[in-house]
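Build the 3D model from these lines:
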Amino acid sequence: MSYANAAPVRLDGLISAVTRNRSKDSVGPLLNRSCWDALAHHLEPRSVQPQEALINQGASDRSLYFVESGMLRIYRSDNNKRLQLAVLGPGAVVGEGTFFATIVRNASAEAVEPTFLWELSRDSFDEMLREAPTAACEISLALGAVISIRMLSVAGRLAIT
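Model prediction:
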């Protein structure tokens, strides 16, 4: 996909959700309009239904997701037991751990209710890096801040997917 030729998607709902998200690990205050405009050329819409998995513990995919609406449960499985680590709602980001590192997912994410998200694959981000490097850098810094904040809590540390 070429940034110059791609038709951007409308991210008004996502931008509104991120702006309203007041959690400490929100990217809202860290991304400006030019970052969102650049992202609009590289995001793909995704929907998940209740109890449907978005991310599976042990998987090796590297996509990152921005939650526009709905709710996700983040949990770890061990010996057939689930330990809930977090519940993420509109404006949250999930999948940040494997986005930057070639490692397996350390937790799972499933929808609690119908959930609409925007997916940023690693390949799409690499395109964005070539086409809009300043915006890609700002997004990387915002995601780094999310990881740093989540690392400050035990549950957050475990929930980095």
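
contacts and neighbour counts: CA atoms only from here.
Noted.

Would you enumerate the residues in contact with residue 156?
By C-alpha atoms under 8 Å, 6 or more residues apart in numbering, the residues touching residue 156 are 85-86, 149-150.

What is the nearest of those to residue 17?
residue 86 (18.1 Å; C-alpha to C-alpha).

which ones are touching the closest one?
Residue 86 neighbours (C-alpha under 8 Å, 6+ apart): 73-75, 155-156, 159.

To check against the first, give me the structure of this:
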Amino acid sequence: MNVSQLMAAIEALDAHDALACKLTLDDWKKVGPYLSQRFLNTGDVLMTEGDLSRELYILAEGGLEVTLRNHLITTLAPGMVVGEGTFFSGHERSATVVATGPGVAWGLSWDKFEAMSRQHPRLALDLCRGVAAVLAVRMREAVLVGHFA
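Okay, the predicted model is just below:
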């Protein structure tokens, strides 16, 4: 697994909701075995509104469109996290996410996160803090623009 691609995308992202964890390349190499790689083509659905799969993704290459009830909410660039709400809550997906072109997304399921937490608690905590910060920024924005129900 080429986690250096993932790390580079995260570090290059200049966005207010960027993943702000300070994992080194060696740290990412330890996290890598807990991640799954998903190769995307244009139009591939990464997640569907209403699904219950408890997995978050970090986009390493390509782009994603996030829609809610068939309305475009946002687009995502490499280095961005998606699926964090369901990952933490276990509730159904609130949006559909579709690839806008070829790309690669790295997934972390809740079960793999729990296993990583037992084997590498510091890394799991660092990653959790970073993803929780993304979730907090996005929740605040949703409340301010009225997308929060």
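
Which pair of the contacts of residue 156 of the first structure spans the longest distance?
The distance between the two most remote of the contacts of residue 156 of the first structure (C-alpha to C-alpha) is 14.8 Å, for 85 and 149.

ok so, going back, which among the contacts of residue 86 of the first structure end up buried?
73-75, 156, 159 (16 or more other C-alpha atoms under 10 Å).

In the second structure, what residue corresponds to residue 13 of the first structure?
Per TM-score structural alignment, the equivalent position to residue 13 of the first structure in the second structure is residue 5.

The longest helix along the first structure against the second structure, how far on average?
Across the first structure, the longest stretch assigned as helix under DSSP state H is helix 133-151. Following superposition, helix 133-151 of the first structure is found to deviate from the second structure by 0.7 Å on average (mean C-alpha distance after the TM-score superposition for the first structure).

residues in the second structure aligned with that helix?
Taking TM-score structural alignment as the measure, the second structure aligns residues 121-139 with helix 133-151 of the first structure.

quick one, helices of the second structure?
Taking DSSP H to define them, one finds helices in the second structure at 3-12, 25-31, 84-89, 110-119, 121-145.

Tell me which residue of the second structure lines up with residue 87 of the first structure.
In the second structure, residue 87 of the first structure lands on residue 75 (TM-score structural alignment).

residue nearest the centroid of the second structure?
residue 81 (2.7 Å; C-alpha atoms, centre = their mean).

picking that back up, from memory the match of residue 13 of the first structure sits against residue 60, does it?
Yes. Between residue 5 of the second structure and residue 60 there is a contact under C-alpha atoms under 8 Å: 6.6 Å.

Looking at these two, which one has more neighbours?
Neighbours around residue 5 of the second structure and residue 60, counted as other C-alpha atoms under 10 Å, are more numerous at residue 60. The numbers are 25 against 13.

Next, find the distance separating the aligned partner of that one in the first structure from residue 21 of the first structure.
Alignment note (TM-score structural alignment): residue 60 of the second structure maps to residue 68 of the first structure. As judged by C-alpha to C-alpha, to the nearest Å, residue 68 of the first structure and residue 21 of the first structure stand 10 Å apart.

what do these two both touch?
Residues touching both residue 68 of the first structure and residue 21 (C-alpha under 8 Å, 6+ apart): 90-92.

quick revisit: correct me if wrong: the match of residue 60 of the second structure contacts residue 12.
No. Applying C-alpha under 8 Å, one finds residue 68 of the first structure not in contact with residue 12, separated by 9.5 Å.

number of nearby residues for the match of residue 87 of the first structure?
For residue 75 of the second structure, the neighbour count with other C-alpha under 10 Å is 15.

Next, the contact list for it, please.
Contacts for residue 75 of the second structure (C-alpha under 8 Å, 6+ apart) come out as 63-66.

if you skip the residues just before and after it, what's nearest to it?
residue 65 (4.5 Å; C-alpha to C-alpha, 6 or more residues apart in numbering).

before we move on, what about residue 114 of the first structure?
Distances taken as C-alpha to C-alpha, 6+ apart place residue 49 nearest to residue 114 of the first structure, at 4.5 Å, with adjacent residues excluded.

The one you found corresponds to which position in the second structure?
Under TM-score structural alignment, residue 49 of the first structure pairs with residue 41 in the second structure.

Tell me how far the closest residue to residue 47 of the first structure other than its chain neighbours lies from residue 66 of the first structure.
Distance criterion C-alpha to C-alpha, 6+ apart; nearest residue to residue 47 of the first structure, sequence neighbours excluded, is residue 116 at 4.6 Å. Counting by C-alpha to C-alpha, the gap from residue 116 of the first structure to residue 66 of the first structure is 9 Å.
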